[in-house]
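A.B. asks: Provided below are the primary sequence and the corresponding predicted coordinates.
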Amino acid sequence: MTEITATTPAVSAENSRSRTVRQLVRYALIGGSGVVIDFVVFLLLHNLAGLDEQLANALSTTLGIANNFVLNALFTFERRDRLVVRFLRFYAVGLTGIALTNLLFLAFTDGLGIDANLVKAASLPLVLALQFVLNRKWSFA
């Protein structure tokens, strides 16, 4: 005999919040791997190869975005349909992170003389939060 239970709006809202929290945790963990890739590649390109911080940031962030898209599609949002469209949206959201970081470089590195490595590190949590909201609502909706 199968038991049928009614879902109340309160239970549904609680399940939705719980799912959002699980997604945020996974997104942050996966984002952590992308951050490591992004930051290490940035350091290599900027400090060792001598690339300008803007170009180094664009390249390193692109690698982090690709890593994060694959892992988020598989594990966070569990969406495997329309991958090209989703990747283009995910990359567009990633471009907002590049733009935000570049604005912070302009303000803090160029404007105030703060080390680009510190600005890059400090920008990461802000960019992660913005991108989670945008990716959840647009890229993987």
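C.D. replies: Happy to help now that I have it.
A.B. asks: okay, CA-based contacts and neighbour counts for the rest of this
C.D. replies: Fine.
A.B. asks: Tell me the spacing between residue 53 and residue 15.
C.D. replies: 43 Å (CA to CA, to the nearest Å).
A.B. asks: Between these two, tell me which one has more neighbours.
C.D. replies: When residue 53 and residue 15 are compared for neighbours, residue 53 comes out ahead with 20 against 12, by other CA atoms under 10 Å.
A.B. asks: Residue 119 is in contact with that one, correct?
C.D. replies: No - proximity of residue 53 to residue 119 does not meet the contact threshold set by CA atoms under 8 Å, at 10.5 Å.
A.B. asks: So which bits of the biggest helix by length in the chain are buried?
C.D. replies: Secondary structure of the chain read by DSSP state H shows that its longest helix is helix 9-43. By 16 or more other CA atoms under 10 Å, the buried positions in helix 9-43 come out as 23-24, 26-28, 30-35, 37-39, 41-43.
A.B. asks: Next up, a structure to set beside the first:
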Amino acid sequence: MKHRNAYIISGIGALVLFVAFVMYNSAPVPLWNWIKLSDLLTIAGGLMFIVPFYQLSVRVKTREHAPNPWVWQVLPVVGMVLMIIGLLIPNDFVSFGAVALCDVLYFLGCVGMLMIFVYPLHTVNDEMLEDDVESRTGNGR
């Protein structure tokens, strides 16, 4: 595997996210006022999961001189920050009818982080093809 450490860290992050998901519906463990242990585990696991993909994405897109660097360098970081803020504020802090502010921040954060995987469109296919060629030819090991 070319990026084995990144995949290991992302896998551990996914496990931490699973633990946070299981703890979410259990009795809340408040740490500071409204912040719960499951919120902190979600933040830690989410960052462990997404940051290695972000770093690999930036490395590949820099190497290939992808257009509009602010889209794939800045927007994912802004998305991560919005997700963290959305997790840290209480659900009833501000609401717009049936939609809470934290839900809007989650949505905007997800849209921002989507740029890691889908911008520009052809790079995802190129990376998958490179991995396929390496695995079939035995190069890169």
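C.D. replies: That came in fine, so what should we check first? The structure presented is a predicted model; accordingly, all values stated were derived computationally and were not measured.
A.B. asks: what's the TM-score for these two chains?
C.D. replies: After superposition, the two chains reach a TM-score of 0.37 (TM-score structural alignment, normalised by the length of structure 1), with 87 aligned residues with a CA RMSD of 4.8 Å.
A.B. asks: Tell me if I'm right that residue 16 of structure 2 and residue 43 touch.
C.D. replies: No - the criterion here is CA under 8 Å, and residue 16 of structure 2 misses it with residue 43 at 9.4 Å.
A.B. asks: which residues do those two both contact?
C.D. replies: Shared contacts of residue 16 of structure 2 and residue 43, defined by CA atoms under 8 Å, 6 or more residues apart in numbering, are absent.
A.B. asks: what are the ranges of the helices in structure 2?
C.D. replies: 4-24, 37-63, 69-88, 101-113, 115-118, 121-137.
A.B. asks: So which bits of the first one are buried?
C.D. replies: It refers to helix 4-24 of structure 2. Here helix 4-24 of structure 2 shows 6, 9-10, 13-17, 20, 23-24 as buried, counting by 16+ other CA under 10 Å.
A.B. asks: Let me have these in CSV, extended by distance to residue 77 of structure 2.
C.D. replies: Shown next, in CSV, are the buried residues of helix 4-24 of structure 2 (distance: CA to CA, whole Å):
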residue, distance to residue 77 of structure 2
6, 18
9, 18
10, 17
13, 17
14, 19
15, 22
16, 21
17, 19
20, 22
23, 27
24, 25
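A.B. asks: okay, now the nearest residue to residue 131 of structure 1 once chain neighbours are set aside: neighbour count?
C.D. replies: What sits nearest to residue 131 of structure 1 in space, not counting adjacent residues and going by CA to CA, 6 or more residues apart in numbering, is residue 93, at 6.2 Å. Close neighbours of residue 93 of structure 1, defined as other CA under 10 Å, add up to 22.
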